[in-house]
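J.: What would the 3D arrangement of this be:
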Amino acid sequence: KQARTPKFSTRAYTRCRLCGRPHSVLRKYGVCRICFRELAYKGEIPGVRKASW
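T.: Have a look, this model is predicted:
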């Protein structure tokens, strides 16, 4: 379903590259919030740190 191009460009949507989740996908990283959090805690996303101020 995702492989073929849609009839209209507005029908295209992003999916998480790891789990395939269609909602809450961060465009900059291409993963959903859940996968992003796990990767960030493991330190696998360069430049991402836990916020503290």
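
J.: From here on, just use CA atoms for contacts and neighbour counts.
T.: Noted.

J.: Return the residues in contact with the residue nearest to the spatial centre of the chain.
T.: Centroid-nearest residue in the chain, with C-alpha atoms, centre = their mean: V31, separated by 1.8 Å. Counting by C-alpha atoms under 8 Å, 6 or more residues apart in numbering, V31 makes contact with 15-18, 25.

J.: first to last residue in stretch 9-22, what's the distance?
T.: Start-to-end span of stretch 9-22 (C-alpha to C-alpha, to the nearest Å) is 16 Å.

J.: Let's compare: structure for the following, please.
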Amino acid sequence: MAKTSMVERNNKRRRLAKKFKVRRTRLKAIAADRKLPAEERFAARLKLAELPRNSSPTRIRNRCDLTGRPRGYYRKLRMSRIALRDLASQGQIPGMTKSSW
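T.: Predicted coordinates:
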């Protein structure tokens, strides 16, 4: 089980990214538009830099929903390999069986 503080910090980053998503994409579009004057694009970059760092989606870490484990993460299932194996062994995932040869 991961530290609760790390899981909560990641949840806070998710909330901030969701909150500032529209503002961030609008400012990025202005900053990338080559038709606008350089001063306007630079001002958009400065406003983008004023936003909280944790509002960037890049800072979000994929973590298992069950255990909070940050490594061995399956995006499609939103869980770690260990949690997936435990659930499969208990027979809680339909169609999945433990491999043996």
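
J.: Now check the second structure for the residue matching the residue nearest to the centre of the first structure.
T.: In the second structure, V31 of the first structure lines up with M79, judged by TM-score structural alignment.

J.: Its match - nearest residue in space that isn't next to it in sequence?
T.: C64 (4.1 Å; C-alpha to C-alpha, 6 or more residues apart in numbering).

J.: So the one you found versus A32 of the second structure, what's the distance?
T.: Relative to A32 of the second structure, C64 of the second structure is positioned 35 Å away (C-alpha to C-alpha).

J.: neighbour count winner among these two?
T.: Between C64 of the second structure and A32, counting by other C-alpha atoms under 10 Å, C64 is the more crowded of the two (25 against 13).

J.: correct me, but that one touches S80?
T.: Yes - counting by C-alpha atoms under 8 Å, S80 is a contact partner of C64 of the second structure at 5.2 Å.

J.: Find the residues that touch each one of these two.
T.: Shared contacts of C64 of the second structure and S80 (C-alpha under 8 Å, 6+ apart): 70, 73.

J.: Could you pull out the strands in the second structure for me?
T.: Along the second structure, the segments classed as strands by DSSP state E run 73-74, 79-80.

J.: Might you report the residue contacts of the nearest residue to S24 of the first structure once chain neighbours are set aside?
T.: Using C-alpha to C-alpha, 6+ apart and skipping the chain neighbours, the partner closest in space to S24 of the first structure is C32 (5.5 Å). C32 of the first structure is in contact with 15-16, 21-26, counting by C-alpha under 8 Å, 6+ apart.

J.: quick one: what's aligned to K19 of the second structure in the first structure?
T.: In the first structure, K19 of the second structure lands on no residue (TM-score structural alignment).
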